[in-house]
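1. no sequence on hand, only this structure:
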């Protein structure tokens, strides 16, 4: 899997994304756009493209970190309750503060996502039957409990429509002034490169990491904080994007191995390419309407997930 080919594909899809939509924009007139067309490009298409790139790369890297730290290829923000916990945090912030601002919602989403992921990690420590498939099933059940709690309180306080908006990932409402919170994820993604080698060592187990002089608990906690912050910003801005953090790291590891520092760039670019492709398909399939990103990623992602399960059964990896 050559990185330069992924980058070329990313550039092609990015350019395509800018000129696909209800409002007709032609790449042939890029240097002769009207004021209205320029407004569409600057206020809608470019913010949407940037949010897709950040969300796709961010959630994919979160999945890579979680899989490394848990030593389980089927753990991700979707299968560990991280996204469900972030959604619960957003609901709690709305209940406590009414018209809570984005910063308050981000703080609560981050706190609950971190707490939910930490609880999931503690559950793993207590489970003796460490089967590769069993662990994410526990995470899915844990996430379902958190989701049920969110739904219960949302019905109780007539907030079901508000909380439902965070359930389905959707880029159609992304415009200038409503996506900038995603920039929080950019320095966090950069930090993963700094800690990549430590995450790799931590993924070899606590005893092995300590023998090499690594502060295992500190590294794990930093990894969980990075995952929680990126997940919270994506869920708050875009909504839940299922399977992304699960399938992209697995595809990369099949071709690149398990060195996290080596895989970071490939994971980030492939995640962005995958989300971009799904978004373009969602906009074209029932044009001039569009299918939400959670639906297109969910359908393609579930098919890839089934393939990965069958591949593991056949090859044992």
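-> Arrived safely. Just so we're clear, the structure is a prediction, and the values are computed from it rather than from any experiment.
2. CA only for contacts and neighbour counts going forward, please
-> Fine.
3. where do the helices sit along this structure?
-> 3-18, 35-40, 46-70, 82-97, 102-126, 134-156, 160-164, 185-202, 206-211, 216-237, 244-256, 260-284, 293-315 (DSSP state H).
4. could you dump the ones you listed into TSV with distance to residue 179 and mean neighbour count added?
-> TSV is the format used below for the helices of the chain (distance: least, C-alpha to C-alpha, whole Å; neighbours: other C-alpha atoms under 10 Å):
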stretch	distance to residue 179	mean neighbour count
helix 3-18	16	15
helix 35-40	15	13
helix 46-70	7	26
helix 82-97	16	25
helix 102-126	11	20
helix 134-156	24	18
helix 160-164	18	15
helix 185-202	12	18
helix 206-211	38	14
helix 216-237	6	23
helix 244-256	20	23
helix 260-284	16	22
helix 293-315	16	16
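5. please compare the first structure with the one that follows:
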């Protein structure tokens, strides 16, 4: 799929997204300067569109970086417990620092998600049976353990409802003034583009990258820090959204290969397009109400994930 087709589809979906919602917004009213519809457009619809775009780019690139560094196509922030540790960090901030600002909560989420990601990488190095499906299963088991601890703490401090709100990502509350933290992920995406070639080399193994004069440990640390930061920002602003970081990089690699520098732009574009499609479907299926983006992505993503598994098994048997 060429970039121009993805870009065209992105523009079409963006226009559709802006004009969908419980409150009517029409092109003619906007051109005529209707103050009410202009207010809805700039306070709600455009911030929501920007949030979807930044989230789609961030999560898909996080998945691509993790898959490259771990050399495993089924590793992502969802399957490596990164998101689960980020939620634990947010809960710790809420319990022990009740008056903490959004930025402070993000810092707690970042510290915990970074620790969890490094813990997963450490466990992965100790596992001798390096099966492509076995490694993410370990990550999911680790994530479930962390989720259990998070739920236990939440029950003790009567914060179960807050935990439930993070379990399903949602764009319904995105409005001007409460989504701008997402912009922190933009410079991180730029850094990912600058380090693309180095991530590709680091993904070939420590010995290979060291022979080429690359500091393997430093590059891995940079990549995991980018992943942890972007994941933390998205968790605290939108919530948990599954599968994007898992399936989007895999789809891109099917037709473009594994060179991270070549596939990074395609991955970012496809991530936005996929999330926009899920968002539009979620807003139309029970219109004027809407289904949370986490549920929509979960259903569509699980179907695509099952297809990838069956395709992998058929290729292996062939």
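-> All right, it came through fine. The shown structure was predicted, so the numbers you read here are calculated from the model rather than taken from an experiment.
6. tell me how the two chains score on TM-score.
-> For these two chains in superposition, a TM-score of 0.99 is obtained (TM-score structural alignment, normalised by the length of the first structure); 317 aligned residues with a C-alpha RMSD of 0.9 Å.
7. among the helices of the first structure, which comes closest to residue 178 of the first structure?
-> helix 216-237 (7.3 Å; C-alpha to C-alpha).
8. distance of the residue most central in space within the second structure from residue 34 of the second structure?
-> Centroid-nearest residue in the second structure: residue 59, 2.4 Å away (criterion: C-alpha atoms, centre = their mean). Computed as C-alpha to C-alpha, to the nearest Å, the residue 59 of the second structure to residue 34 of the second structure distance reads 36 Å.
9. repeat for residue 174 of the second structure
-> Residue 174 of the second structure sits 22 Å away from residue 34 of the second structure, taking C-alpha to C-alpha as the criterion.
10. what's the answer for residue 116 of the second structure, then?
-> Look at residue 116 of the second structure and residue 34 of the second structure: by C-alpha to C-alpha, they are 49 Å apart.
11. what of residue 3 of the second structure?
-> Going from residue 3 of the second structure to residue 34 of the second structure by C-alpha to C-alpha gives 36 Å.
12. over to residue 189 of the second structure?
-> Residue 189 of the second structure is 37 Å from residue 34 of the second structure, by C-alpha to C-alpha.
13. how about residue 20 of the second structure?
-> Counting by C-alpha to C-alpha, the gap between residue 20 of the second structure and residue 34 of the second structure amounts to 17 Å.
14. cool, residue 184 of the second structure as well?
-> Distance of residue 184 of the second structure to residue 34 of the second structure, given as C-alpha to C-alpha: 33 Å.
15. now swap in residue 110 of the second structure and tell me
-> From residue 110 of the second structure across to residue 34 of the second structure, the span is 42 Å (C-alpha to C-alpha).
16. quick one on the thing from earlier: residue 20 and residue 34 of the second structure - which one has more neighbours?
-> residue 20 (17 against 13; other C-alpha atoms under 10 Å).
17. I figured that one was touching residue 282, is that so?
-> No - judged on C-alpha atoms under 8 Å, residue 20 of the second structure makes no contact with residue 282 at a distance of 10.8 Å.
18. how about residue 9 of the second structure, what does it touch?
-> Applying C-alpha atoms under 8 Å, 6 or more residues apart in numbering to residue 9 of the second structure gives the contacts residue 273.
19. repeat that for residue 264 of the second structure.
-> If a contact means C-alpha under 8 Å, 6+ apart, then residue 264 of the second structure has 61, 64, 193, 196 as its contacts.
20. and it, how close does it get to residue 239 of the second structure?
-> Distance of residue 264 of the second structure to residue 239 of the second structure, given as C-alpha to C-alpha: 24 Å.
21. for residue 166 of the second structure, same thing?
-> According to C-alpha to C-alpha, residue 166 of the second structure and residue 239 of the second structure sit 5 Å apart.
22. which one's more surrounded, the two?
-> Neighbours were counted for residue 166 of the second structure and for residue 239 using other C-alpha under 10 Å; residue 239 has more, 24 against 19.
23. for stretch 235-253 of the second structure, how far is the first residue from the last?
-> Span of stretch 235-253 of the second structure from end to end, C-alpha to C-alpha: 26 Å.
24. can you name the residues that contact residue 293 of the first structure?
-> Residue 293 of the first structure touches 168-171, 241, 275, 278-279, 282, counting by C-alpha under 8 Å, 6+ apart.
25. adding distance to residue 221 of the first structure, write these out as CSV.
-> CSV is the format used below for the contacts of residue 293 of the first structure (distance: C-alpha to C-alpha, whole Å):
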residue, distance to residue 221 of the first structure
168, 28
169, 27
170, 30
171, 31
241, 24
275, 28
278, 33
279, 33
282, 37
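26. for those residues, which one is nearest residue 206 of the first structure?
-> Set against residue 206 of the first structure, the nearest of those by C-alpha to C-alpha is residue 241 (31.0 Å).
27. what's that closest one in contact with, if anything?
-> Contact analysis of residue 241 of the first structure by C-alpha under 8 Å, 6+ apart lists 168-169, 293-294, 297-298.
28. hmm, try it at 10 Å
-> Residue 241 of the first structure makes contact with 55-56, 59, 77-78, 83, 166-170, 231, 234-235, 275, 292-298, 301, according to C-alpha atoms under 10 Å, 6 or more residues apart in numbering.
29. for residue 269 of the second structure, same thing?
-> 3-4, 6-7, 9-10, 53, 56-57, 60-61, 248.
30. swap in 8 Å and give it another go.
-> 3, 6-7, 10, 57.
31. what do you get for residue 134 of the second structure?
-> If a contact means C-alpha under 8 Å, 6+ apart, then residue 134 of the second structure has no contacts.
32. give the aligned equivalent of residue 167 of the first structure in the second structure.
-> Counting by TM-score structural alignment, residue 167 of the first structure lines up with residue 167 in the second structure.
33. quick check: its match touching residue 242?
-> No - with contacts counted by C-alpha under 8 Å, residue 167 of the second structure stays clear of residue 242, the gap being 9.7 Å.
34. those two: which has the busier surroundings?
-> Between residue 167 of the second structure and residue 242, residue 242 has the larger neighbour count (other C-alpha under 10 Å), namely 26 against 18.
35. who's sitting farthest from the centroid in the second structure?
-> Distance-from-mean max, the second structure, by C-alpha atoms, centre = their mean: residue 32 at 38.1 Å.
36. can you tell me the closest non-neighbouring residue to the corresponding residue of the first structure for residue 178 of the second structure?
-> In the first structure, the residue matched to residue 178 of the second structure (TM-score structural alignment) is residue 178. Spatially, and ignoring its direct neighbours in sequence, residue 178 of the first structure is nearest to residue 237 (7.3 Å; C-alpha to C-alpha, 6 or more residues apart in numbering).
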